[in-house]
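Participant: can you look at this prediction? I've put the sequence above it.
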Amino acid sequence: MKKLSLLALAAASAGLAGCVSLLPKSEPVQLYRLSPPAAAAQAGGAPEAARIDVALAPTEFPRAAAGDRILTFTGPEAAYIADARWVAPAQILFVEALDGAFSNQARNVRLQAGRGEHGAPLILDLDVREFAARYDNGANAAPTIVLSMDAKLVRFPDRKLIGERTIRVEQRANENRVRAIVPAYQAAMDQALGELVGWTDATATAGAAAAQR
């Protein structure tokens, strides 16, 4: 009886293994990255020792867009693009690109990580309000990438507001395919970060000049 039970169990296991092998294999998920903006073609800028240190506060990011899935909206309905992911959480990719943008493009400031670290006299507070693809012309049309963020430059340690600005960029994809949507994300981020670096440079420089009067 025991021998029959073992044979039956072996047959069942073999049959189950056969069933698993017959299931269709899932398509691999495609991974996409976002890169820092390229260095700006500009001359001059302050020497490294004379640059104004700006500490980056923890960047706020929409919860639905912060992970590795690519967020879309069709009217009020939110969804994620199937079989596509960012290579890392979008919030991390954004902060890495932000750091690279300042390294490549800033003329008078030097971005530091962490609130108040390294004795930085200024703190950059960022609140990313939207980071998504919007299908405003229907689900089959090419979407528009929307990147919106609020920036504040605060003097430390008295926390005096030096300046604030809202940056909003909209970039339409060339077609409704991931291979076109990701470059539109990149273009929107490049433009938004370029505007942020330029504004921070100008605002920090003006604030430093005013403090010396």
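Facilitator: Nice, I can see it.

Participant: use CA for all of it now, contacts and neighbours both
Facilitator: Fine.

Participant: now do the helices in this structure.
Facilitator: Ranges of helices within the chain are 2-22, 90-105, 178-211, based on DSSP state H.

Participant: can you point out the buried residues in the longest one?
Facilitator: This means helix 178-211. 178, 181-194, 196-197, 199-201, 203-205 (16 or more other CA atoms under 10 Å).

Participant: ok, the first one next?
Facilitator: Neighbour counts using 16+ other CA under 10 Å place no residue of helix 2-22 among the buried ones.

Participant: one more structure, for comparison:
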Amino acid sequence: MITRSTRRSLGIGLLAAGMATGLAGCITLLPEVKPVQLYTIRFNPALLQKGEVKAPPATPDAKPIDVFVNFDGFPRAAAGDRILTTEGNEVSYVSGGRWASSAQGQFRDLMSEGFAREASQDVRLGDQGRVSGEYRLDINVRRFEAAYAKRRPTVVVALDARLVRLKDRQVMAETFISSEVAVRKSDLTPMVEGFETAASRVTVDVIAFTETAVADARAKEAATATPAQ
């Protein structure tokens, strides 16, 4: 004989079973979510044009000059892990792909690697955590984006570079450096390759600027220290 309490318990059990079945059905009906692809860039001499990478001759018996690199600025819209695109005054981000870490951090690491691999023995990077160098290299990134025109993207990396003598905070040299790399099609893989190429080219130009500016500063200091005859 089924009592009232038994019917109540049975009803609750059937309701719970129905809910569980419904939830299971909902789970199986959910669409599959496509994972977001992550990308990284590194200093890559293989992507540079022939003749862009030149190993400058080291000065015999010269004491290496430590240069402290100060990353002074980076576009806020491009600094994070989203890949920035622009078209005129419109700004958007690539869907389906992101940087594996912040674009600002990846560019900083790429430039440090470039100095370690391509700079002459006369110039070396000082410790990032303390002002140990004789000169400070200020890097202010102005653009780090894929700019669209007529549905075709061009990767643009542009920055201001300035060499400052630390003992008296005098600006020894400054310049604007940029690189534009046309992407053959609007696809993430060649676009990321364009970022890596443009960033590597800019790094090579920054190295050349730094070495020339340091050499000029050394020559001026030597001329000032030498008493006139």
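Facilitator: Yep, that arrived. In this text, all values refer to a predicted model and were calculated from it rather than measured experimentally.

Participant: which residues touch the spatially most central residue of structure 1?
Facilitator: Centroid-nearest residue in structure 1: Phe94, 2.7 Å away (criterion: CA atoms, centre = their mean). Phe94 of structure 1 sits next to Leu34 when contact means CA atoms under 8 Å, 6 or more residues apart in numbering.

Participant: give the equivalent position in structure 2 for it.
Facilitator: Phe94 of structure 1 maps onto Phe107 in structure 2, with residues paired by TM-score structural alignment.

Participant: for Glu211 of structure 2, see how far away that match is.
Facilitator: 20 Å (CA to CA, to the nearest Å).

Participant: returning to that earlier point: got the helices of structure 1 as JSON lines, with distance to Ala41 of structure 1 columns?
Facilitator: Listed next are those as JSON lines, based on distance: least, CA to CA, whole Å:
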{"stretch": "helix 2-22", "distance to Ala41 of structure 1": "56"}
{"stretch": "helix 90-105", "distance to Ala41 of structure 1": "9"}
{"stretch": "helix 178-211", "distance to Ala41 of structure 1": "12"}
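
Participant: closest to Asp53 of structure 1 out of those helices?
Facilitator: helix 178-211 (9.2 Å; CA to CA).

Participant: give me the mean deviation of that closest one from structure 2.
Facilitator: With mean CA distance after the TM-score superposition for structure 1, helix 178-211 of structure 1 departs from structure 2 by a mean of 1.0 Å once superposed.

Participant: that helix vs helix 90-105, what angle?
Facilitator: 60 degrees (axes from the mean of the first three to the mean of the last three CA atoms, to 10 degrees).

Participant: where does helix 178-211 of structure 1 end up in structure 2?
Facilitator: Against structure 2, helix 178-211 of structure 1 falls on residues 188-221 (TM-score structural alignment).

Participant: and what of stretch 67-76 of structure 1?
Facilitator: Taking TM-score structural alignment, stretch 67-76 of structure 1 hits residues 80-89 over in structure 2.

Participant: what does the matching stretch rub up against?
Facilitator: 77-78, 91-94, 97-104, 144-149.

Participant: can you give me the buried ones in it?
Facilitator: For stretch 80-89 of structure 2, a neighbour-count test (16+ other CA under 10 Å) marks Gly80, Asp81, Arg82, Ile83, Leu84, Thr85, Thr86 as buried.

Participant: likewise stretch 105-125 of structure 2?
Facilitator: Buried residues in stretch 105-125 of structure 2 (16+ other CA under 10 Å): 106-108, 110-115, 118-125.
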